[in-house]
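Visitor: Okay, here's the prediction I keep looking at, along with the sequence it came from:
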Amino acid sequence: MKALQEYLATKFEMKDLGKLIYFLGIEVVRSKHGVFLSQQKYVLDLLTKTGMLGCKPAETPIEMNHKLEILPYQNPTDKGCYQQLVGRLICLSHTRPDIAYAVSVVSHFMHAPSEAHIEAVYQILRCLKSARGKSLLFSKNGISNIEGYTDSDWAGDPTTKRHTSGYFTLVEGNLVTWKSKKHKVVARSSAEAKFRGMAHGVCELIWIRNILRDLGIDYAKPMNLHCDNKVAIEIAQNLVQHDRITC
């Protein structure tokens, strides 16, 4: 590391600030348990600026089985305020995977937000009030594998009937990547929607393994991908009869 710092100093004007403590709103805390990444101060500032510091806490960032959509006669809300709030929540989701799906949903209505959409944003803020101190922990726990979990809905978007899939990946038991994405195609069954989600999860696992290999860390063990749909798993394991499924 010292040799790298000396080499970079010959190319750029730089100085060593010591151990990382705070970077782009992310707090870094080290302890005997590992390294914690949090944005607690960012959450407090966001709640204070929006006047939600004294709000009633919520247990979940979004209502279950929500039906958020763009309607022809909806009551509009302040577009600039909505975009600013959602933009701040996107920055917060870098260390808060628990709100990633909810933020992904509300970001779909940036061009035409309504009162129902801004209420969904306030729901996320109320959830942050109840768990503003959550953080990511990276530690040594004796696990030496890479695994991922995937899930997907079917025709979850009331307007387009497109589905949303999500995944998260663990390296040696530590959460490293997560994503929620609405697909561009309409799945014809829940099994197809789950299978497409698995395909994205596989791509992420392969990408992580290649990155670690470039860093000199090689995992010889097979990577595990978890899915809760039996039909989708059978499609993935069948090397012949999958001509009707394309990703």
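Guide: Looks like it came in fine. In this text the structure is predicted, and so the values were computed from the model without any measurement.

Visitor: Please make it C-alpha for all contacts and neighbour counts, starting now.
Guide: OK.

Visitor: After the longest helix seen in the chain, heading C-terminal, what element do we hit next?
Guide: For the chain, the longest helix by residue count, based on DSSP state H, is helix 190-214. Sequence-wise, the next helix or strand downstream of helix 190-214 (DSSP states H and E) is strand 224-226.

Visitor: and that following strand, what other elements does it pack with?
Guide: With contacts taken as 3 or more CA pairs under 8 Å, 6 or more residues apart in numbering; DSSP states H and E, strand 224-226 sits against strand 146-152, helix 190-214.

Visitor: hmm, 6 Å instead?
Guide: Contact here means 3 or more CA pairs under 6 Å, 6 or more residues apart in numbering; DSSP states H and E; on that basis strand 224-226 packs against strand 146-152.

Visitor: All the strands of this protein, residue numbers only.
Guide: Here the chain has its strands, by DSSP state E, at 22-23, 26-31, 34-38, 135-138, 146-152, 164-171, 174-182, 224-226.

Visitor: here comes the other one, which I'd like you to weigh against the first:
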Amino acid sequence: MADPSLFTKHSGKSFLALLVYVDDILVAGTDSNQIKDLKQLLDRSFKIKDLGALNYFLGIEAFRSSKGINICQRKYALEILQENGFLEAKPSRTPSVPGQKLNNLEGTLIEQPEIFRRLVGKLLYLTNTRPDIAHAVQQLSQFVDKPRDSHLVATHRVLRYIKGSPGKGLFYPANPNFKLQGFSDSDWANCIKSRKSITGYCIYLGESLISWKTKKQATVSRSSSEAEYRALASTTCEIQWLKYLLADLNSEIHSPVALFCDNNSAMAIYELKCL
């Protein structure tokens, strides 16, 4: 199995999937009777509480319609704003200042670093449905050890951006096109201190965004081509894992996966490696 918390069952034309997170369970399938039998079995063994159709799971809100399903973390986002006193703040159009590069030298150390750490941790969880803040939060997460007032100001800008659209999330159409494609990019030598680059990618299943990441690369890249190639490699690994996961969900992808990159030299290296 691609995901150790996912359990599936194939029985003729019916399919059943069970996703477990500690004591929370999601059940999906093509046969309602099979789902009912499973819930009865679990109730006899563990005394479960059936909450009905999916509408709230681990802080993620789900809204179903005939057109598809929309997920967001509006309640969670509003709780973050209220806890930090930003419910009445003036909204910001962007989660960070364009071109801003944070470092660990400017500004003074804040007196209560645990406040910053807790806030960044909550923002990291919010990126589960908010890819638009992923890069800004990734930058802030690098300074949880010794946060400074400049980092706190940058975090407050993220909060003001969330204030403008706390209910923003992701929409997944009911009849998606099962075409998998990925987009890869990197920001060469982004980190001022270590000169490490940033990998960024997003992967779509049809029109649905199903995976994304912004992460500092493990080693220093000597050129933009090398940084782009490392980003391509990370994206390829994620695509391969998603193919395994979709196969477990009885939705195997047989067509070639398109992977897009805007660096010609990196694509040339990648093509040579694939030969």
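Guide: Looks like it arrived, so ask away. Remember, predicted model here, so these are calculated numbers, not experimental data.

Visitor: Once they're superposed, tell me the TM-score.
Guide: Once superposed, the chains reach a TM-score of 0.92 (TM-score structural alignment, normalised by the length of structure 1), with 240 aligned residues with a CA RMSD of 1.7 Å.

Visitor: Which part of structure 2 matches the longest helix of structure 1?
Guide: The counterpart of helix 190-214 of structure 1 in structure 2, counting by TM-score structural alignment, spans residues 224-248.

Visitor: What of stretch 36-52 of structure 1?
Guide: Using TM-score structural alignment, stretch 36-52 of structure 1 lines up with residues 70-86 of structure 2.

Visitor: Kindly report the same for stretch 121-129 of structure 1.
Guide: Using TM-score structural alignment, stretch 121-129 of structure 1 pairs with 155-163 in structure 2.

Visitor: The matching stretch vs structure 1, mean deviation?
Guide: When structure 1 is superposed, stretch 155-163 of structure 2 averages 0.7 Å from its matched positions, counting by mean CA distance after the TM-score superposition for structure 1.

Visitor: who's in contact with that stretch?
Guide: Residues from elsewhere that reach stretch 155-163 of structure 2 (CA atoms under 6 Å, 6 or more residues apart in numbering): 91-95.

Visitor: Check which residues of that stretch are buried.
Guide: Within stretch 155-163 of structure 2, the residues scored as buried using 16 or more other CA atoms under 10 Å are 155-163.

Visitor: before we move on, what about stretch 234-241 of structure 1?
Guide: Buried, per 16+ other CA under 10 Å, within stretch 234-241 of structure 1: Ile235.

Visitor: sorry, back to before: which of the residues in the match of stretch 36-52 of structure 1 are buried?
Guide: Those would be 70-74, 76-78, 80-81, 86, for stretch 70-86 of structure 2 by 16+ other CA under 10 Å.

Visitor: Superpose on structure 2 and give me the mean offset of the longest helix of structure 1.
Guide: On superposition with structure 2, the mean distance recorded for helix 190-214 of structure 1 (mean CA distance after the TM-score superposition for structure 1) is 0.6 Å.

Visitor: which helices and strands does that helix pack with?
Guide: Applying 3+ CA pairs under 6 Å, 6+ apart, one finds that helix 190-214 of structure 1 makes contact with helix 230-237.

Visitor: Which residue numbers in structure 2 does the helix it packs on align to?
Guide: With TM-score structural alignment as the criterion, helix 230-237 of structure 1 aligns to 264-271.

Visitor: how far away is the most centrally placed residue in structure 2 from Ala258 of structure 2?
Guide: By CA atoms, centre = their mean, structure 2 has its centre lying nearest to Asn128, at 4.2 Å. Counting by CA to CA, to the nearest Å, the gap from Asn128 of structure 2 to Ala258 of structure 2 is 24 Å.

Visitor: again with Gly68 of structure 2
Guide: Gly68 of structure 2 is 25 Å from Ala258 of structure 2, by CA to CA.

Visitor: just to revisit the earlier point, by how much does the match of helix 230-237 of structure 1 deviate from structure 1 on average?
Guide: With mean CA distance after the TM-score superposition for structure 1, stretch 264-271 of structure 2 averages 0.9 Å from its match.

Visitor: mind checking what Val120 of structure 2 lines up with in structure 1?
Guide: Aligning on TM-score structural alignment places Val120 of structure 2 opposite Val86 in structure 1.

Visitor: So what's the residue count around that match?
Guide: Neighbour count for Val86 of structure 1, taken as other CA atoms under 10 Å: 20.

Visitor: Show the contacting residues for it.
Guide: Val86 of structure 1 neighbours (CA under 6 Å, 6+ apart): none.

Visitor: Give the equivalent position in structure 2 for Lys179 of structure 1.
Guide: Under TM-score structural alignment, Lys179 of structure 1 pairs with Lys213 in structure 2.

Visitor: What of Trp154 of structure 1?
Guide: With TM-score structural alignment as the criterion, Trp154 of structure 1 matches Trp188.

Visitor: Give me the spatial nearest neighbour of its match, chain neighbours excluded.
Guide: Closest residue to Trp188 of structure 2 apart from its sequence neighbours, by CA to CA, 6 or more residues apart in numbering: Ser197 at 4.5 Å.

Visitor: What's the match for that neighbour in structure 1?
Guide: In structure 1, Ser197 of structure 2 lands on His163 (TM-score structural alignment).

Visitor: just checking, its match touches Ser152?
Guide: No: distance between His163 of structure 1 and Ser152: 7.0 Å, which falls outside the contact criterion (CA atoms under 6 Å).

Visitor: Pro147 of structure 2: which of the buried residues of stretch 70-86 of structure 2 is nearest?
Guide: Ile80 (19.0 Å; CA to CA).

Visitor: Okay, the residue lying farthest from the centre of structure 2 and Thr8 of structure 2: tell me how far apart.
Guide: Ranked by distance from the centre of structure 2 (CA atoms, centre = their mean), the top residue is Arg44, with 35.3 Å. As for Arg44 of structure 2, its distance to Thr8 of structure 2 is 20 Å (criterion: CA to CA).

Visitor: now do Trp188 of structure 2
Guide: According to CA to CA, Trp188 of structure 2 stands 41 Å off from Thr8 of structure 2.

Visitor: All good on my end, thank you.
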